[in-house]
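> sequence first, then the predicted structure:
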Amino acid sequence: MSDAGAAAGRAAGTRDRDTEGRARNARPRDGLGRPLPYGSEGVDRQPEGVVRSPEQTVRAAQALLDAGRPFHAHEVFEDAWKARPGDERTLWRGLAQLAVGLTHAARGNATGGARLLRRGAGAAEEWAAGRGEDRPYGMDLCGLVRWARELADRVGAPGAGPVDAAAEAPRLRS
């Protein structure tokens, strides 16, 4: 959506919409996904609804995590969660929760960050236990669960401040 189209929609009291009429917030976002004022320069957003292979998903999400953009990595995982077969959805949802947990921790939301990191770790652990597989698509689920719980403990500790998303980014594959 163009900035002019978004501005016209806001002036008319309507919601930002994409070309298919779905509600979409056209505000630019920073690297952690926080909305910026209209007209500000933000980072490129991840297109929604992209169907990727698991390999492409892992590669794209890792690149975004390494760049300190876990919010955007969560969107990549969310696409997989919506597109992959039902028996894989718990896995991809858990990975999306891990990325959002890191996002909240980097934004300084310790409570939300710790909660989502633990929830995502639980989902990944549940998925692995239910299949007897802890390395789907080459990912190290045991290592991710350990990383998430350790980070949740650190960010949830009294006096803990925001974390550096790039420095804390997990390695999806060991």
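That came in fine, so what should we check first?

> only C-alpha atoms from now on, for both contacts and neighbour counts.
Fine.

> does the residue nearest the centre of the chain count as helix, strand or coil?
In the chain, the centroid-proximal residue (C-alpha atoms, centre = their mean) is H74; its distance is 1.7 Å. Under DSSP: H, G, I helix; E, B strand; the rest coil, the three-state class of H74 is helix.

> now for it: which residues touch it?
H74 makes contact with 61, 95-100, according to C-alpha atoms under 8 Å, 6 or more residues apart in numbering.

> put this next to the first one:
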Amino acid sequence: MSGCTGTLHPQAREGLRHFNAGEYFDAHEALEHAWNAEEGEAKNLYRGILQVAVTYLHIRRGNYNGAVKVYERSRKWLDGLPAICKGVDVEGLRRDVEKVMEAIQRLGPERIGEFDPALLKPVKWEKKQIYTCDRCGSEMYEKNCKVICPNCGNRFDCSDLNLYFD
């Protein structure tokens, strides 16, 4: 899936920071901005994580039916993605939310208040350094200590990037 290469949208990175801090409403807001700004197939990644955040928010608020409904929606977006997308461990997220939902379904709507919040795991993601091409302004990516602009082909290696100024 070509939309899974490269780096996360800045609002998606912000959303993941909120998600991993347990701030699920704020995660939803930031991820919604990323989802609306995305042009490629990575839209599904942002939508899926956003839906997991809303699922967790429903669980925290004791809304069993809302959690189940939104979880099913999240599967629509996450199930078609590869194990890693834009540096996000999608497979790990799918496993984690599956465990959460198994626990919720065992408890049922009457006992959702007994849910163990320790099951709400952070999303694992690779925090890539982002470079901007000095020729054309495009986002550049690093691979094997080489930074290449996908737009104009401008190249740097690690020795060019490790400059320090006093």
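Thanks, I have it. What you see is a predicted model; the values in this text were computed from it and never measured.

> TM-score for the pair, please.
The TM-score (TM-score structural alignment, normalised by the length of structure 2) is 0.60; 117 aligned residues with a C-alpha RMSD of 2.4 Å.

> need the counterpart of the residue nearest to the centre of structure 1 in structure 2.
Counting by TM-score structural alignment, H74 of structure 1 lines up with H28 in structure 2.

> cool, and R115 of structure 1?
R115 of structure 1 maps onto K69 in structure 2, by TM-score structural alignment.

> out of the contacts of H74 of structure 1, who's the most crowded?
Sorting these by how many neighbours each has (other C-alpha atoms under 10 Å) puts L98 first, at 34 neighbours.

> just the element for that one, please.
helix 89-107 (DSSP states H and E).

> quick one, longest helix in structure 1?
Longest helix in structure 1, counting residues (DSSP state H): helix 110-131.

> that one: what's the following helix or strand?
Defined by DSSP H and E, the subsequent element after helix 110-131 of structure 1 is helix 141-155.

> what's the neighbour count on E14 of structure 2?
17.

> now do the same contact list for it.
Going by C-alpha under 8 Å, 6+ apart, E14 of structure 2 touches 27, 30-31.

> in stretch 54-74 of structure 2, what counts as buried?
54-60, 62-64, 66-68, 70-71, 73-74 (16 or more other C-alpha atoms under 10 Å).

> can you check stretch 98-115 of structure 2 too?
Buried residues in stretch 98-115 of structure 2 (16+ other C-alpha under 10 Å): 100-101, 103-104, 112-113, 115.

> now do the same end-to-end measure for that stretch.
14 Å (C-alpha to C-alpha, to the nearest Å).

> make JSON lines out of the contacts of H74 of structure 1 and add distance to A167 of structure 1.
Formatted as JSON lines, those follow (distance: C-alpha to C-alpha, whole Å):
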{"residue": "A61", "distance to A167 of structure 1": "15"}
{"residue": "L95", "distance to A167 of structure 1": "18"}
{"residue": "A96", "distance to A167 of structure 1": "18"}
{"residue": "Q97", "distance to A167 of structure 1": "18"}
{"residue": "L98", "distance to A167 of structure 1": "15"}
{"residue": "A99", "distance to A167 of structure 1": "14"}
{"residue": "V100", "distance to A167 of structure 1": "16"}
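
> closest to P136 of structure 1 among these?
The shortest approach to P136 of structure 1 among these belongs to L95, at 12.0 Å (C-alpha to C-alpha).
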